[in-house]
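>>> here's my sequence, what's the structure:
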Amino acid sequence: MPIKTILLHMANDDRHGARLQAAVGLAERFGAFVEVLYVATPVSMPAAVTGRGASYGYIAEATAIAHEKAEQIEHEVRQALKDCSYSWAVVEGDHVELLAERATYADLAIVTQSQGDSLDDRVVLHVPDRLPLETPCPTLVLPHDFAPDAAIGRHAVIAWKNTREAGRAVRNAMPFLQAAEKVTVLTIDPPGHTLDSGRDLMVWLERHGVRSHHQANIHQGGDVGEVILTCARDLDGDLLVMGAYGHSRLREMVLGGATRTVLGQLALPALMSH
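Here you go, the predicted model:
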């Protein structure tokens, strides 16, 4: 399916500009409409804020500040998207729930990687990069330190395993794959594996006009997510395509997993589908 509607998550945070620039570049590339959803509710609060009353007071104050900043950020959006079609809305509430409600009508959603695990002085209230769990719309998760002018999709790396989630991610990524200069199918197989686990996908991609290369790895132990990120870095990829949360949600939350590792240590944009 072509990308004709992009849902852009905006908030009063220090990474909204990088998301905006990514959306501009993709809207121009695909001729897409951008639906900008500015969520005024704070994503986190200082850990020093304790007690229900203090928490409510901080959230109310931070929300009011975000509303005051809305006009300034809307001006940034208007300038950046002046050559694109877009809409702008200001809402309050749970970031993931609000995004998921609108993502049903989008072809791609853009969020930023959460940094809650590394911010000891903050209490995380909302985790936007959980969006891939909540919607059929593919989600492009940008690294927290993503540079606004960085490329997305010049070299796409597909973390491939024959699962529903991975298959959906590849289909959703087809506009990126068809436009990429290089596509690599990355497989991570158990010891003793002798079959060419990337061949069938590569044949299917070829029929869609996508030439690809196979990077086969034998898993010698350790976290699969770390192996995926290391391979993507060594291959100089600038877009990771992968299925999200192949195990049950409870298993992923309690025991971790490749998706959780990738989201926690993300170093390149990741297009994820569940």
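>>> could you use CA atoms for every contact and neighbour count after this?
Fine.
>>> so where do the strands sit in the stretch 1-150 of the chain?
In the stretch 1-150 of the chain, strands defined by DSSP state E, counting those that start in this stretch lie at 5-10, 33-39, 44-46, 86-91, 108-112, 122-124, 139-142, listed in chain order.
>>> please provide the structure for the following sequence as well, for comparison with the first:
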Amino acid sequence: MAFRRILVPLTGTAAGEAALATALMTARIWNSHIHCLHVRVDARDVAPLAGEGLSGAMIEEMMAATERESGERAGRVRALFERFVAHAGPITLADSAETANKADGVTISFESIPGREEDVVAQQARLYDLAVVPHPEADSDVSSSDALHAVLFDSGRPVLIAPLTPPATIGNRVCCAWNGTAESASAIDVSLPWLHHAQARQVLYSEDYQRRGPKVEGILAYLHWHGVDAEGKQFKPISKDVGAGLLAAARDFEADLICMGAYSHSRLRQLILGGVTRHVLENADIPVLMRR
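Alright, predicted model coming up:
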């Protein structure tokens, strides 16, 4: 398996530029096609939210303002895309599979469509091998990252969260987090191409992270059956924070990619009490491959 089709939801932020750069690095490894998708706010969605007490003229004015702002934002995103392509090095614009298959090397395309971002991104991601999404902005709560959670919960596909700064490398030294859950098993499954590609591999585990399920010895044996020799490495929480301990262990290994399951506990519990997924999403400074 290889990641032949990569989806990048674009919003026009600096984090979006880093996501594009991360997607391009990934695409160069797998000789992939990158499809950049911008979802514009549909002005028709504003009317039901306007509520009672507003005249028709006021609602029309709100819809016109929304349409205007959405168009301006779409223009900024398109400009970001064009600047990126102009400076990306060898890359080919290709809007169809036929064109992409004839091209030599990485191909890229852009699309801007109206709709609800979380719905459109989740549905479109089902047609791609991987979605690369921007890191949650430093001034934005991770719970507000619609594209990220749409892919995690509703696409059935893996998501690669890009760091805020484009990485120097990706996939040379890979850490996989293991806690015995179905989510971590799913993440290991989708990480197999990366593990075969990597020069060094480590499976991180902890008594404080382990849930009901197979211990680390079981997943190491599973990987060996797939021709992947990995080292098991136990880590300890830092100040009782398992996520901080996990990231510290990845840094000690000099990892340039972390693979892990997402939200073994419910998302609501993690948003209220915190959790490993939440900590890693907010604090990782290297790419993180997640699957739920």
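>>> what's the neighbour count on the one in the second structure that sits across from Leu266 of the first structure in the alignment?
Leu266 of the first structure maps onto Ala284 in the second structure when the alignment is built from TM-score structural alignment. Counted with other Cα atoms under 10 Å, the neighbours of Ala284 of the second structure add up to 23.
>>> kindly report the same for Glu97 of the first structure.
By other Cα under 10 Å, the burial measure for Glu97 of the first structure, its neighbour count, is 16.
>>> now check it against the second structure: what is it aligned to?
Using TM-score structural alignment to pair residues, one finds that Glu97 of the first structure aligns to Asp119 in the second structure.
>>> how close does its match get to His135 of the second structure?
Distance of Asp119 of the second structure to His135 of the second structure, computed by Cα to Cα, to the nearest Å: 19 Å.
>>> next, format the strands of the stretch 1-150 of the first structure as TSV and append mean neighbour count and distance to Ala180 of the first structure.
Rendered in TSV, the data for these read as follows (neighbours: other Cα atoms under 10 Å; distance: least, Cα to Cα, whole Å):
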stretch	mean neighbour count	distance to Ala180 of the first structure
strand 5-10	25	19
strand 33-39	23	21
strand 44-46	16	36
strand 86-91	14	25
strand 108-112	26	17
strand 122-124	17	36
strand 139-142	28	16
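>>> nearest to Gly153 of the first structure, of those strands?
Ranking the strands of the stretch 1-150 of the first structure by proximity to Gly153 of the first structure (Cα to Cα) places strand 139-142 first, at 11.1 Å.
>>> quick one: the following helix or strand past that closest one to chain centroid distance?
Proceeding N to C from strand 139-142 of the first structure, the next assigned helix or strand is strand 155-160, under DSSP states H and E. Using Cα atoms, centre = their mean, to the nearest Å, the mean C-alpha position of strand 155-160 of the first structure is found 14 Å from that of the whole chain.
>>> stretch 260-274 of the first structure too?
Remark: stretch 260-274 of the first structure is offset 6 Å from the chain centroid, using Cα atoms, centre = their mean.
>>> kindly report the same for stretch 140-155 of the first structure.
Mean-position distance between stretch 140-155 of the first structure and its chain equals 10 Å (Cα atoms, centre = their mean).
>>> and that stretch, how far apart are its ends?
With Cα to Cα as the measure, stretch 140-155 of the first structure spans 15 Å from end to end.
>>> what helix or strand is the residue nearest to the match of Glu97 of the first structure when sequence neighbours are not counted located in?
Spatial nearest neighbour of Asp119 of the second structure, chain neighbours left out: Ala150 (7.1 Å); criterion: Cα to Cα, 6 or more residues apart in numbering. Element membership of Ala150 of the second structure [criterion: DSSP H and E] is helix 146-154.
>>> okay, angle between that helix and strand 5-9 too, please.
When axes from the mean of the first three to the mean of the last three Cα atoms, to 10 degrees is applied, the directions of helix 146-154 of the second structure and strand 5-9 differ by 130 degrees.
>>> gap between helix 146-154 of the second structure and the chain center?
On Cα atoms, centre = their mean, the centre of helix 146-154 of the second structure falls 9 Å from that of its chain.
>>> do I have it right that the match of Leu266 of the first structure meets Leu247?
Yes: with contacts counted by Cα atoms under 8 Å, Ala284 of the second structure reaches Leu247, the gap being 6.9 Å.
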